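Asks: Predicted model and sequence below, questions to follow.
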Amino acid sequence: MLEKKHHEYREKIRAFALEKIEPLAATLDAEQRFLHEHIKPMAEMGLLSMLIPEQYGGQPVDTLSYSIAVEELSRVCGSTGITIAAHNSLGAYPILAFGNEEQKKRYLPRSVSELVAFGLTEPEAGSDAGGTKSYARKNGDHWILNGTKCFITSATHAFATIATAKTTDDPKDTAITTFILEKDWEGYSVGKKENKLGLRGSDTAFLHFDDLKVPAENQLGKIGEGFKQMLITLDGGRISIGAMALGLAQGALDCALKYAAERVQFGKPIARHQAIAHTLADMATEIEAARLMIYETSL
């Protein structure tokens, strides 16, 4: 399943994660501090542009390599894993998949080194995108957008957000339209930051749009196609979330194996007690099964 290039890529990302990411991981989580220190070196490694073609400044890799990268980053820091997964799969990808050439040239080169957020979920609408309350009204050569998005990864730090809104007054019409919104526009503001139990180095917050003036050229795709676009986007994103979970599990097993080899009871490391050894073996087996499933999906 894995070619030589995949093994070499894993070694490269693993070495980077151990050197650059792991030393700060616990501190960022404990202090609920965003991983600013990681963004520049990750951009230089191409980790912000794994799905972006070279013509826009990206360092593209195949889907399996992408999954391996998210896995290895999450193995030492789940916050880093989810930040990278959300940016690539949910932020940059919709621009690549549904944007016109002008939009790609304008936003993808910047996405190589800066984060893009994904704004679908609202207080009353998540999986039920038809319940979207955000509304955009056409006004000449632009749209006026009002609404609120919640649980947005990297909301505070992304330079742009891919966001959805209803574009019709008909309450029976559940169609939504997608827009590219820039953080520095008047009417775009970041709201409450969530206080989480885990992944605390990853930023999760509300976004508010108050009479946000959106140029017509920032409409992503056709009017009413937003739901279809989001389903396609989320399908790809699920692979990276699986890879993130895999990395977290492997990281937990790494810690368990290390402790079991160091902790001595009854005159020997607890890893040599059969009950502990069987538990560790079961954990390793389940993780390997998950890895095979995720890699197969990534092919």
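Replies: That came through fine. Numbering: from 1, shown residues only.

Asks: Going by C-alpha atoms from here, please, whenever you check contacts or count neighbours.
Replies: OK.

Asks: so how far is Asp173 from Gly224?
Replies: Distance, Gly224 to Asp173, by C-alpha to C-alpha, to the nearest Å: 9 Å.

Asks: Please apply the same query to Arg110.
Replies: In terms of C-alpha to C-alpha, Arg110 sits 35 Å off from Asp173.

Asks: So between those two, which is more surrounded?
Replies: Set Arg110 next to Asp173 and count neighbours by other C-alpha atoms under 10 Å: Arg110 wins out with 19 against 12.

Asks: helix/strand/coil for Ala85?
Replies: helix (DSSP: H, G, I helix; E, B strand; the rest coil).

Asks: again, but for Ala256
Replies: Applying three-state DSSP: Ala256 is helix.

Asks: separation between it and Arg137?
Replies: According to C-alpha to C-alpha, Ala256 stands 55 Å off from Arg137.

Asks: Check Thr63 too.
Replies: In terms of C-alpha to C-alpha, Thr63 sits 38 Å off from Arg137.

Asks: ok, back up a step: mind checking which of Ala256 and Arg137 has more residues around it?
Replies: Just comparing Ala256 and Arg137: by other C-alpha under 10 Å the higher neighbour count belongs to Arg137, 18 against 15.

Asks: in a helix, that's where that one is, yeah?
Replies: No - assignment of Arg137 by three-state DSSP gives strand, placing it outside any helix.

Asks: ok, so what distance separates it from Thr167?
Replies: Distance from Arg137 to Thr167, by C-alpha to C-alpha: 6 Å.

Asks: And stretch 140-159, what's buried?
Replies: Buried positions in stretch 140-159, judged by neighbour count with 16 or more other C-alpha atoms under 10 Å: 142-159.

Asks: Kindly apply the preceding question to stretch 49-58 instead.
Replies: Residues of stretch 49-58 classed as buried by neighbour count (16+ other C-alpha under 10 Å): 49-52, 56-58.

Asks: hey, where'd the strands end up in the chain?
Replies: Counting by DSSP state E, the chain has strands at residues 116-119, 135-139, 142-153, 160-166, 176-182, 188-193, 204-215, 219-220, 264-265, 268-269.

Asks: In contact with the residue most central in space within the chain, which residues?
Replies: Nearest residue to the geometric centre of the chain (C-alpha atoms, centre = their mean): Ala86, 1.4 Å. Counting by C-alpha atoms under 8 Å, 6 or more residues apart in numbering, Ala86 makes contact with 117-118, 153, 237.

Asks: Make CSV out of those residues and add distance to Ala289.
Replies: CSV is the format used below for the contacts of Ala86 (distance: C-alpha to C-alpha, whole Å):
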residue, distance to Ala289
Ala117, 31
Phe118, 30
Thr153, 29
Gly237, 20
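
Asks: Closest one of the residues you listed to Lys183?
Replies: Using C-alpha to C-alpha, Ala117 comes nearest to Lys183 of the contacts of Ala86, at 10.1 Å.

Asks: Nearest spatial neighbour of the closest one, chain-adjacent residues omitted?
Replies: Sequence neighbours aside, Thr161 is the residue nearest to Ala117 in space, at 4.4 Å (criterion: C-alpha to C-alpha, 6 or more residues apart in numbering).

Asks: Included below, for side-by-side comparison, is a second structure:
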Amino acid sequence: MSANDLYALPSEYNDLRESVRALAENEIAPHAAAVDEDHRYPQEAADALLKAGLSAAHVPTEFGGEGADALAVVIIIEEVARVCGSSSLIPAVNKLGSLPLILSGSKAQKEKWLPQLAKGKGFSYCLSESEAGSDASALKTKAELKDGSWVINGSKKWISNAGVSEFYTVIAQTDPSKGSKGITAFIVEKSDPGVSFGAPEKKMGFRGSPTREVYFDNVIIGDDRRISEVGAGFALAMDTLDHTRITIAAQALGIAQGALDVATKYSHERKQFGKEIFDFQGVQFILADMAMNIEAARQLTYAAAARSERGDKDLKFFSAASKTFASDVAMKVTTDAVQVLGGYGYVSDYPVERMMRDAKLTQIYEGTNQIQRIVMARNLPKG
């Protein structure tokens, strides 16, 4: 291998980017403003992504999916988020919800649920609770074994695409005396008796992706729904997040790139004092810093995705680092994009105010950036 090859993406990834970008521009972007304004699910995006095999591209080919690797999924999410953050949650949530099944489920379990996911039935992830956010091991939802079946009672908070998804990975306490080692993972279906949903949260951003509580009232399921060993659910949940927080980095990266694209174009169109505002050094410095930091975030995110695919030992550090850095960059870039557009940036005629609102959540969910810094520190090389 020559030095010329070291940092060049193979052509298939560039081809994927071009195809996803075309789809996003033509079939998702035209609806993005209305999706945000009306707080409605981006059905047009869901239909377009499903038709193109992109709504759950990570599903292995043997189960009816595209078999996309971690980097390909990152590129898909990045390009969709570039025009609509809410729509990018479709492939991101589907991967998050189903990855515990992929990592730990039996072949029979995979054969049951993954083909349905590939055909468009969504998969959400139920970990967080009202009193168990950053401290996920403090969860109270219980699953009790009675007469060979599991009975689940409790509720989950902040669940993305709740009510739209058909399937839910539920992390529940099966032996409270063992703390985090008494937690087990299950699959619950939307149609199971006793499953219900709260009202959609009224959110600052990602308004097109419904976020709701999920309630479990004596939900009875068989042991064939258990996808971890009894007591191994918390470890599985954490392993899942090591892989999937990279998709949040991808979201942040796409949002930031979209904001830079808008700001750069506007800087050449807007004239003040008889010339383009791009010609002012102050604006050039802002745009240059935006582009520099986005490119740094992209390199870190892609490096993390490669480690996810290989299962490298330093994945925890790179996963946390990519999510933290990319989301911090997205917040700064979108804020600066609003500044470049001035008054126009502050109103919804342009998408940068929406992008700024969406960017904020990437610093919070799948582990706040403060928690990610703790993860990074604990996974620094010793010596």
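Replies: That came in fine, so what should we check first? All of these numbers come straight from a predicted model, not from anything done at the bench.

Asks: TM-score of the superposed pair?
Replies: Superposed pair, TM-score by TM-score structural alignment, normalised by the length of structure 1: 0.97. Supporting alignment: 298 aligned residues with a C-alpha RMSD of 1.3 Å.

Asks: And the residue nearest to Ala117 of structure 1, how close does it get to Ser154 of structure 1?
Replies: Remark: distance between Thr161 of structure 1 and Ser154 of structure 1 (C-alpha to C-alpha) = 9 Å.

Asks: Structure 1: matching residues for stretch 273-292 of structure 2?
Replies: Mapped onto structure 1 using TM-score structural alignment, stretch 273-292 of structure 2 spans residues 266-285.

Asks: got the buried residues for that stretch?
Replies: Neighbour-count burial for stretch 266-285 of structure 1, with 16+ other C-alpha under 10 Å as criterion, is recorded at 270-271, 280, 283-284.

Asks: again with stretch 180-190 of structure 1
Replies: 180-183, 187-190.

Asks: Equivalent analysis for stretch 13-24 of structure 2, please.
Replies: Neighbour-count burial for stretch 13-24 of structure 2, with 16+ other C-alpha under 10 Å as criterion, is recorded at 16-17, 20-21, 23-24.

Asks: what number of residues lie near the counterpart of Glu129 of structure 2 in structure 1?
Replies: Under the alignment (TM-score structural alignment), Glu129 of structure 2 maps onto Glu122 of structure 1. Per other C-alpha under 10 Å, the neighbour tally for Glu122 of structure 1 reads 23.

Asks: what sits against Glu122 of structure 1?
Replies: Here Glu122 of structure 1 is in contact with 132-133, 148-151 (C-alpha under 8 Å, 6+ apart).

Asks: Can you tell me the residue that sits opposite the residue nearest to the centre of structure 1 in structure 2?
Replies: So, by TM-score structural alignment, Ala86 of structure 1 is matched to Val93.

Asks: Same check on Ala252 of structure 1?
Replies: Ala252 of structure 1 maps onto Ala259 in structure 2, by TM-score structural alignment.

Asks: My guess is that match contacts Ala337. True?
Replies: Yes - the pair Ala259 of structure 2 / Ala337 is scored as a contact, 6.0 Å apart, by C-alpha atoms under 8 Å.

Asks: between the two, what contacts are shared?
Replies: Joint contacts of Ala259 of structure 2 and Ala337 (C-alpha under 8 Å, 6+ apart) are Val352.

Asks: So which of the buried residues of stretch 13-24 of structure 2 is the closest to Ser209 of structure 2?
Replies: Lowest distance from Ser209 of structure 2 to the buried residues of stretch 13-24 of structure 2 (C-alpha to C-alpha) belongs to Ala24, with 16.7 Å.

Asks: Just give the nearest non-adjacent residue to the closest one, would you?
Replies: Nearest non-adjacent residue to Ala24 of structure 2, counting by C-alpha to C-alpha, 6+ apart: Val80, 5.6 Å away.

Asks: Quick one: map Ile241 of structure 1 onto structure 2.
Replies: With TM-score structural alignment as the criterion, Ile241 of structure 1 lines up with Ile248 in structure 2.

Asks: Give me the number of neighbouring residues for that match.
Replies: By other C-alpha under 10 Å, 29 other residues sit near Ile248 of structure 2.

Asks: Surely it and Phe325 touch.
Replies: No - look at Ile248 of structure 2 against Phe325 with C-alpha under 8 Å: they stay out of range, at 10.7 Å.

Asks: got a list of what the counterpart of Glu11 of structure 1 in structure 2 touches?
Replies: Matched by TM-score structural alignment, Glu11 of structure 1 corresponds to Glu18 in structure 2. With contacts defined as C-alpha under 8 Å, 6+ apart, Glu18 of structure 2 has no neighbours.

Asks: swap in Glu269 of structure 2?
Replies: Taking C-alpha under 8 Å, 6+ apart, one finds Glu276 in contact with Glu269 of structure 2.

Asks: and what of Ser191 of structure 2?
Replies: Neighbours of Ser191 of structure 2 in contact, by C-alpha under 8 Å, 6+ apart: Glu166.

Asks: Now do the same for it: its match in structure 1.
Replies: Looks like Ser191 of structure 2 aligns to Asp184 there (TM-score structural alignment).

Asks: any idea how far that match is from Ala205 of structure 1?
Replies: To Ala205 of structure 1, Asp184 of structure 1 is 17 Å away according to C-alpha to C-alpha.

Asks: Same check on Leu47 of structure 1?
Replies: Using C-alpha to C-alpha, one gets 23 Å for the distance from Leu47 of structure 1 to Ala205 of structure 1.

Asks: Then Ile276 of structure 1?
Replies: Counting by C-alpha to C-alpha, the gap from Ile276 of structure 1 to Ala205 of structure 1 is 41 Å.

Asks: just the helices in structure 1 please.
Replies: 4-16, 22-31, 36-44, 63-76, 78-85, 93-98, 101-111, 226-262, 274-298 (DSSP state H).

Asks: Nearest to Leu220 of structure 1 among those helices would be which one?
Replies: Nearest to Leu220 of structure 1, of all those, is helix 93-98, at 6.4 Å by C-alpha to C-alpha.

Asks: which secondary structure elements does that closest one contact?
Replies: Secondary-structure packing of helix 93-98 of structure 1 (3 or more C-alpha pairs under 8 Å, 6 or more residues apart in numbering; DSSP states H and E): helix 101-111, helix 226-262.

Asks: how close does the last one sit to structure 2?
Replies: I take that to be helix 226-262 of structure 1. Following superposition, helix 226-262 of structure 1 is found to deviate from structure 2 by 0.6 Å on average (mean C-alpha distance after the TM-score superposition for structure 1).

Asks: I figured Leu248 of structure 1 was touching Thr80, is that so?
Replies: No - Leu248 of structure 1 lies out of contact with Thr80 (C-alpha under 8 Å); the separation is 11.1 Å.
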